[in-house]
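Participant: following is a predicted model, sequence given first.
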Amino acid sequence: MMKLEEMKRVLKESLPPKRYKHSVNVYETALELAATHKLPAEKIAVSALLHDCGREVGSKESVAKARELGLPIDDVELQQPILLHAKIGVYNAMHKYGVADQEILDGILYHTTGIDGMTPLAKVVFLADMVEPGRDFPGVEELRRLARKDLDKAMLLAYGNTIRYLLDEGQLIHPHCISGYNELLLAAKKQ
């Protein structure tokens, strides 16, 4: 695996400036959350930095690129190709940046949809992507506060916000998002 500084250099050359700045913001936010929740920072740093490395391929080209790479594409991704940047990102992380650690790759893979059974690393990457300083949407401050306090409660709020947004926009909701939400809500109801 490439060293972190080398990853930053390659990523900066691969992404538009605005997307690179977002990636660095997510990286820094994820490291803050890792420290707050006493989680190992090394893997989180790599996963957070590279979470959007698949965005070097534009959404319009992502279906063709995913097919070219032999990546599976589900019906929701076919209708909302922006989601494919996560799978393309995993491919890039492995083949361009030398990442082999499955937990790091899962953090990249599930940073957009979430899924049930997410590790603390994947939750931190998911939440850091939503609450980094460049993000501004109704409820982001509450989500930032909760992310520093309780990862599962923050994930539940993030899923709820995402699902409401997708419903309001008349967009498909990925089954992974629903399964992640249901898992956390069931766990919360048992407490």
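Facilitator: Now that the structure is in, tell me what you want to look at.

Participant: all contacts plus neighbour counts: C-alpha atoms, from now on.
Facilitator: Fine.

Participant: wait, what's in contact with the residue nearest in space to the middle of the chain?
Facilitator: For the chain, H111 is the residue whose C-alpha lies nearest the centre (CA atoms, centre = their mean; 1.8 Å). By CA atoms under 8 Å, 6 or more residues apart in numbering, the contact set of H111 is H51, A86, A122, K123, V125, F126, D129.

Participant: now A128
Facilitator: Contacts of A128 (CA under 8 Å, 6+ apart): V26, Y27, T29, A30, L33, A48.

Participant: chain center to the one helix or strand it maps to, what's the gap?
Facilitator: Per DSSP states H and E, A128 falls inside helix 120-131. Here helix 120-131 is found 6 Å from its chain centre; the criterion is CA atoms, centre = their mean, to the nearest Å.

Participant: ok, structure two:
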Amino acid sequence: MADKKTIGIYKAYLKEHLSKKRYTHSMNVANSAVELAKRYGADADKAYVAGLLHDVAKEIPALELAAIVSKSSLDVCDIEKKAVPLFHGIAGAELVQTLFDIHDPEIISAIRYHTVACGNMPKLSQIVYLADLISADRDYKDVKKMRKYAEQSLEKAMFEALKFSIKDSVEKGNTIPVSTLEAYNDFADNSK
């Protein structure tokens, strides 16, 4: 996939455009994504790139993100167009195409859906979604449980992660994108 020089370019961009904390998180997600890719038979190089770049747009001002989202050629539901915290996944998927000439559909999808998930979710997208949730810097209440699920089964981990995410959104009174519900329904059907 990407050679060391190209990875160096990605890292230099992230160091310049992200806080130290967010850059560390990006590195941790890349490393977790590689581990999960090796465990579950996905492309480890693509997992590294998608994990590394998943938050490339995270610290762009909301107005700039909104402009990118409004022009996006990706499938974006109305709920996402109104939810500023979700903009960075869509914007990141757009930016890696223009900034780094990355057009691999698996990587684009993994960055696009790393926060909201989607129905018929590709394996690499699942891996980056989970890697983001269980990366070494995460310390929320159930993170150890989520890491354990991720070691046992990709499908079980996704189902538990989606239940956790939806419950958290409901408790906060947040809206839930259609793609998240579609992902949940897919994994709920498969868990029976």
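Facilitator: Received the coordinates, thanks. Here the structure is a predicted model, which is why all the values come from computation and not from measurement.

Participant: quantify their similarity with the TM-score.
Facilitator: The TM-score (TM-score structural alignment, normalised by the length of structure 1) is 0.91; 187 aligned residues with a CA RMSD of 1.6 Å.

Participant: picking up where we left off before, can you pick the most crowded of the contacts of H111 of structure 1?
Facilitator: Counting neighbours by other CA atoms under 10 Å, V125 leads the contacts of H111 of structure 1 with 32 neighbours.

Participant: what span of structure 1 lines up against the lengthiest helix in structure 2?
Facilitator: Looking across structure 2 with DSSP state H, the single longest helix is helix 20-40. Using TM-score structural alignment, the residues of structure 1 aligned to helix 20-40 of structure 2 are 17-37.

Participant: flag every buried residue along the matching stretch.
Facilitator: 19-20, 22-34, 37 (16 or more other CA atoms under 10 Å).

Participant: now do stretch 97-117 of structure 2
Facilitator: 102, 106-117.

Participant: nearest to E6 of structure 1 among the contacts of H111 of structure 1?
Facilitator: H51 (15.7 Å; CA to CA).

Participant: which residue in structure 2 aligns with that closest one?
Facilitator: Per TM-score structural alignment, H51 of structure 1 is aligned with H54.

Participant: ok, for that match, nearest residue in space, not its chain neighbours?
Facilitator: I111 (4.7 Å; CA to CA, 6 or more residues apart in numbering).

Participant: identify the residues contacting the residue mapped onto C177 of structure 1 from structure 2.
Facilitator: Counting by TM-score structural alignment, C177 of structure 1 corresponds to T180 in structure 2. With contacts defined as CA under 8 Å, 6+ apart, T180 of structure 2 is in contact with V116, A117, C118, G119, L162.

Participant: let me know the secondary structure of the counterpart of the fourth one in structure 1.
Facilitator: By that I understand G119 of structure 2. Correspondence of G119 of structure 2 to structure 1, assessed by TM-score structural alignment: D116. Secondary structure, DSSP: H, G, I helix; E, B strand; the rest coil: D116 of structure 1 is coil.

Participant: from M1 of structure 1, how far off is D116 of structure 1?
Facilitator: 28 Å (CA to CA, to the nearest Å).

Participant: the contacts of T180 of structure 2: which two are farthest apart?
Facilitator: G119 and L162 (11.7 Å).

Participant: quick check: neighbours shared by the two?
Facilitator: Taking CA under 8 Å, 6+ apart as the criterion, G119 of structure 2 and L162 both touch T180, A183, Y184.

Participant: from S109 of structure 2, how far out is P122 of structure 2?
Facilitator: Applying CA to CA, the value for P122 of structure 2 to S109 of structure 2 is 8 Å.

Participant: same thing with K21 of structure 2?
Facilitator: Noted for K21 of structure 2: a distance of 24 Å to S109 of structure 2, by CA to CA.
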